[in-house]
Structure formats: C-alpha cells, structure tokens
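S.K.: Next come a sequence and a model predicted from it.
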Amino acid sequence: MPLKIRLARGGSKKRPYYQIVVADARSPRDGRFLEKVGAWNPMLDKDNEKRVELNAERIKHWMDNGAQPTDRVLRFLDQAGLANRPTRSNLIKAKPGKKAVERVAERQQKAEELAAAAAEASSAE
C-alpha cells in the first residue's frame, strides 16, 4: 500500500484550512486517511508560528515506514528541518516565448528603419 503524506482540504469557501495527513495514495484528497500529523492555515501571516503545525515524531515514523510527502508538504518539512527538498531551477521557463522573441526582433527592425530614414533625411538637407 503506497502511502503519501499530503494535504486534505477543509474550511469553508474561500477560507481554506488544510490538514496534513498520512493516506493511501489511491484514496481521494479529502477521503479516508490513516492519521493526522499536522495542519496548515494559509490564511495566517507567513511569520505566524501557528500557520504550519507539524507532529515531527509521527512524521518521522511514517517516513521511516515508506510514506512519501507531496511537494507542498515536503516544503513544510524542509522548513522545519525534517526532510531535505532539493532546489529546482527551470531555466527553459525563464526564457521568453517564440512570439515574444519575434515581437522584439520586429521592434528592433522598425527602430533601425526609422533611424536609417532619419539619417537619410538629415543628410539630404
């Protein structure tokens, strides 16, 4: 049975509150879980200590038994010093798209044409 340490959403509409739970990977997001091991309240300020609450002892127990944290939970565990999340960098995502590159080239071409026309007009006088 593959286990995940993941978020289960609670709270009302537009007021989210998440429980950090250990669940079977095949069960639905807000469905059956084995144990609640923490909570996350994104409505609180980022520097508030009650924003993320973790039961470190139980999380270590489940991770030792093969439970895999999801990416968001792994961020919380990394901040708490319970796990190591490798840094990621997507260099391709930072590059402009094909259309943006074409627009920049078109603007440069128009600027060069205007500069050439202005130089030609000033030399003709």
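M.R.: In hand now; what should we look at?

S.K.: Please make it C-alpha for all contacts and neighbour counts, starting now.
M.R.: Noted.

S.K.: burial measure for Phe76, as a count.
M.R.: When neighbours are counted by other C-alpha atoms under 10 Å, Phe76 registers 18.

S.K.: How about it: what's its closest non-neighbour residue?
M.R.: Take Phe76 and drop its neighbours on the chain: the residue closest to it by C-alpha to C-alpha, 6 or more residues apart in numbering is Val52, 7.4 Å away.

S.K.: how close does that neighbour get to Asn41?
M.R.: Val52 sits 7 Å away from Asn41, taking C-alpha to C-alpha, to the nearest Å as the criterion.

S.K.: likewise Glu35?
M.R.: Shown here: Glu35 relative to Asn41, a distance of 18 Å by C-alpha to C-alpha.

S.K.: Comparison target, given below:
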Amino acid sequence: MSVKIRLKRTGMKKAPSYRVVVADSRSPRDGRIIENIGWYNPRVEPSAININEEKALGWLKNGAQPTESVESLLKRSGILARFEAEKSSTSAE
C-alpha cells in the first residue's frame, strides 16, 4: 500500500481551500483519508499554510510520499528542509 500526502479540496464552488491529508494513493481525491495534518488557503494574500510539523515529519519518516503541490507547501513552511536535515544527520552517524 502506497501512502501519499496530498491536498483534499474543500470550500465553495470557485472559492477553493484545501486540507493537507494523508491517504492511500488508490483512494479518490476527496475520498477516505488516514489523517488530516493541516490546511492551505490560496485565496488570501499571502496564501495561508498551516501544517502540523510533527505529524508531517512522522509520516515522511514512515515513507509517505508528498505530491508535487504538497512538496512545494512543505518547502515553503520549512518542514521539508528539517526532514532533509534530520535524514542526513542520521545517515552520517
């Protein structure tokens, strides 16, 4: 089973907001999820990103693959850099 960190669309028609969720890669975009780890609102300026860092790092350590859009959100919030730093420090030991 492949687990992905991806966006689930919420909000009204023509006014999207998104939840950052962990889901099975085979489930539909707005289908069953495993865990909700944050949200993203592109409609405000600057766009609002709120991701639970500990949950995201835990899922990344367990092998969950972020989609391209979630990967860019994780980079913008600094979570991906922290994950890479922890990964390189454990491999150096």
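M.R.: Happy to help now that I have it. Computed from a predicted structure; not experimentally measured.

S.K.: where does the TM-score land?
M.R.: Here the TM-score of the superposed chains, computed with TM-score structural alignment, normalised by the length of the second structure as the reference length, equals 0.83; 81 aligned residues with a C-alpha RMSD of 1.0 Å.

S.K.: Longest helix in the first structure, by number of residues?
M.R.: If you go by DSSP state H, the first structure has its longest helix at helix 98-124.

S.K.: In the first structure, what residue spans correspond to strands?
M.R.: 3-12, 15-24, 35-40, 52-54, 68-69 (DSSP state E).

S.K.: Mind checking the ones you listed for the one nearest to Ala100 of the first structure?
M.R.: Proximity to Ala100 of the first structure, assessed across those by C-alpha to C-alpha, is greatest for strand 15-24 (36.7 Å).

S.K.: Run the angle between that closest one and strand 3-12 for me.
M.R.: Angle between the axes of strand 15-24 of the first structure and strand 3-12 is 160 degrees (criterion: axes from the mean of the first three to the mean of the last three C-alpha atoms, to 10 degrees).

S.K.: Pull the distance from strand 15-24 of the first structure to the chain's centre.
M.R.: The gap between where strand 15-24 of the first structure is centred and where its chain is centred comes out at 17 Å by C-alpha atoms, centre = their mean, to the nearest Å.

S.K.: how much does that strand stray from the second structure?
M.R.: Mean deviation of strand 15-24 of the first structure relative to the second structure after superposition (mean C-alpha distance after the TM-score superposition for the first structure): 0.4 Å.

S.K.: center of the first structure, which residue is that?
M.R.: What sits nearest the mean C-alpha location of the first structure, by C-alpha atoms, centre = their mean, is Arg72, with 7.1 Å.

S.K.: Could you find the counterpart of it in the second structure?
M.R.: For Arg72 of the first structure, the aligned position in the second structure is occupied by Ser69, per TM-score structural alignment.

S.K.: Next one: its match from Thr90 of the second structure, what distance?
M.R.: Between Ser69 of the second structure and Thr90 of the second structure the computed distance is 27 Å (C-alpha to C-alpha).

S.K.: I'd assumed Arg43 was in contact with Pro16 of the second structure.
M.R.: Yes. Counting by C-alpha atoms under 8 Å, Pro16 of the second structure sits close enough to Arg43 to count as a contact (7.5 Å).

S.K.: For these two, list the residues in contact with both.
M.R.: Residues touching both Pro16 of the second structure and Arg43 (C-alpha atoms under 8 Å, 6 or more residues apart in numbering): there are none.
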